[in-house]
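Undergrad: Predicted coordinates and the sequence they were generated for:
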Amino acid sequence: MSSSERIPFPFKIIPLEDEDQKKIAKDFVGNPTGLASCNHWGFKLSATVTEQELEDLYNHPLDPRDVWVVTPPKCGTTWTQEMVWLIANDLDYEGAKTTHHARQSHLPFSLNNPRLLDTCKVVYVARNPKDACVSFFHHMRLIRLHDFLGDLELFMDYFIKGQVVEAPFIEHMIEAWNLRHHPNLCFLFYEDMKKDLRAQIRKVSKFLGKDYSEEQVDKLAEHLHIDNFKKNPWVNADHMKDGKIMHTDRGSFIRKGKTGDWKNHFTPEMNEKFDKWMAEKMKGTDLTFVQELEKQD
């Protein structure tokens, strides 16, 4: 098959059951039509998605010079984008203030162009699902496109059922984990970035064929530190703060960036339910998650 030949989209789009759609429309005001399953393990997108759109994404043109950032939502995507763009572009801090950053994708590998890994370098970031769930809850309340009206307990139920747009998360991460030995894939954990950002900067630099001094690594780590990152208007979606895209009274796009913050939100009952669900989902994989850190930046 020539690289220009279009690849047929291999999955059927399956809408959710009517009862589920009604509940979603009620609780997520921004999703009045509900959701649809778009691949073999039920990755969810808006029910308005078409096979043509997915086939176009599946055949997204690939440029070997591009570096892709692939993550589930709320797993340090913007943070990683900034790191990857700066490493790939010789630490051009002025250039990083423009919007043309590294390509990023919340789509799992099975919905991206199947030639992606053989053509481009990809940085993938996984995060422990408890913190991802809490962060996604805040995000879904903040962004008007979703406009979730319920509490965290209700959101967690949707999260566990995989009935949230761009979920389920665990299947997304297992799919990437199983590809981690591919030479064009650099698999990172959010928690490792929180624990030792400099080590992850060096890992990504090596992956992208760059060699930076200790001083340069220190400067980049300082630039990426969550306190500085939160103040950076170029990454904190300041252009969306006029109230049309985000609610102005429900927090900020870059939030706490902490590992273990779930402990401030989960009740013991919620935690027990989540643990049980995770144990079931993680059967048969050697992927594991760090849920708290003794020390983090």
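TA: Nice, I can see it.

Undergrad: alpha carbons only for contacts and neighbour counts from here, please
TA: Fine.

Undergrad: all helices for the stretch 51-200 of the chain, in order.
TA: For the stretch 51-200 of the chain, the helices defined by DSSP state H, counting those that start in this stretch cover 51-58, 77-88, 116-119, 129-142, 152-161, 169-177, 190-195, 197-207.

Undergrad: Return the distance of the fourth one from the chain's centre.
TA: The gap between where helix 129-142 is centred and where its chain is centred comes out at 11 Å by CA atoms, centre = their mean, to the nearest Å.

Undergrad: Against that first model, consider the following:
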Amino acid sequence: MQDLTNRFPFDIRDVEGTDNKELSKYFLGAGKFNIQVGPKKYLLMSDYKHDAENIYNMPLRHDDIFLLTFPRSGTTWTQELVWLLVSDLDHSTAAKVPLSFPMLMHNNIVEHLNKEHANNPDNLKTLQLMRTPGSEQVAKMPSPRFIRTHLPLSLLPPTLLDSTKVVYVARDPRDVAVSFYHLSREFKSYNFNGGFKTYWSLFVRDLVYWSPFFEHLKEAWRMRHHPNMLFLFYEELLQDLPATVQRVANFLGKQYRADQISELCTYLKFENFKKNPSVRFGNLKEYGMMAPKGEFIRKGKSGGWRNYFDEDMTREAQCWIDNNLQDTDMKFPTMI
């Protein structure tokens, strides 16, 4: 068990036993590089334990804006939306400035990439920068800071909501699982080698990274009435983008004309957004972190899970969702 000071209140333990064997089998190279954090057992890569205390105690600024999501819930799309609203709709800069985030990678994958790029100092420098702990990257960012993370509220600074604005985006877990499955197959840091049915089995047992899914969502849902929290569903962005954009603008205290909101929505239409070079993360392929044909931004649709679930999986999924939502009034727009 990892023993941190009292400044980080949760225990960190290695994943062991059958769970570790399954992770090692399906996530190639995972080995002993998986940890579970706190009483909810959030599954993370071991890199996190070296930065856990720093993240939990990071100094906050009054104009920080945090974007929290479980992976594959519309993070990049919403980040672009928030950035543009706060930055006076500066579309030209948004198209040029790449969105970036710290990388969590298993140590053996890091060693492999370093060897692969040993003769390219520039690539090695970029790889090292990507590996810089998140707390260090955030500390160097100019204000206002736009901070995206997949960490749940409980692992972030306790004063977060009283100090900054937080946007949380949730998505139907069946669509999340499909999208995360594809990323996990294409992304070297996951390198998943099984089929979707296997992945779904791991997903509902909280054995994919950043799980447990529902604990992650419910932490934010319980705080949805806090004046500094905006809880969105990905499906709301798809169903009525103009109305949702206006909600976000109101939350951020920004006022725009109807024609400006309309122009922003055209810019954010998924087919346009996906072509934006700033969000395509082509460097992931260049540095060998993603399969050559892989796509970080996929289809941006709702309900695509039906193409992957057979009848038994559909029933199992509904039962799993119902069981996890029985103690809350949260409902996904796809289920209303």
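TA: The structure has been received and is ready for your questions. These numbers were taken from a predicted model, which means no experiment stands behind them.

Undergrad: Just put the helices of the stretch 51-200 of structure 1 in JSON lines and tack on distance to G34 of structure 1 and mean neighbour count.
TA: Formatted as JSON lines, the helices of the stretch 51-200 of structure 1 follow (distance: least, CA to CA, whole Å; neighbours: other CA atoms under 10 Å):
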{"stretch": "helix 51-58", "distance to G34 of structure 1": "17", "mean neighbour count": "16"}
{"stretch": "helix 77-88", "distance to G34 of structure 1": "25", "mean neighbour count": "22"}
{"stretch": "helix 116-119", "distance to G34 of structure 1": "30", "mean neighbour count": "17"}
{"stretch": "helix 129-142", "distance to G34 of structure 1": "14", "mean neighbour count": "22"}
{"stretch": "helix 152-161", "distance to G34 of structure 1": "12", "mean neighbour count": "18"}
{"stretch": "helix 169-177", "distance to G34 of structure 1": "18", "mean neighbour count": "20"}
{"stretch": "helix 190-195", "distance to G34 of structure 1": "30", "mean neighbour count": "21"}
{"stretch": "helix 197-207", "distance to G34 of structure 1": "38", "mean neighbour count": "18"}
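
Undergrad: Looking at those, spot the one closest to K230 of structure 1.
TA: When these are compared for distance to K230 of structure 1 using CA to CA, the nearest one is helix 77-88, at 9.9 Å.

Undergrad: what range in structure 1 does stretch 209-223 of structure 2 sit on?
TA: Using TM-score structural alignment, stretch 209-223 of structure 2 corresponds to residues 165-179 of structure 1.

Undergrad: end to end, how far does the matching stretch reach?
TA: End-to-end distance of stretch 165-179 of structure 1: 24 Å, with CA to CA, to the nearest Å as the criterion.

Undergrad: Stretch 65-84 of structure 2 too?
TA: First-to-last residue span, stretch 65-84 of structure 2, CA to CA: 13 Å.

Undergrad: Identify all contacting residues around the match of stretch 209-223 of structure 2.
TA: Contact with stretch 165-179 of structure 1 is made by 35, 41-46, 71-73, 106-110, 124, 126, 129, 159-162, 185, 187, 281-282, 285, 287, as judged by CA atoms under 8 Å, 6 or more residues apart in numbering.

Undergrad: For S37 of structure 1, give its distance to A167 of structure 1.
TA: 10 Å.

Undergrad: Give me the common contacts of those two.
TA: Joint contacts of S37 of structure 1 and A167 (CA under 8 Å, 6+ apart) are F43, K44.
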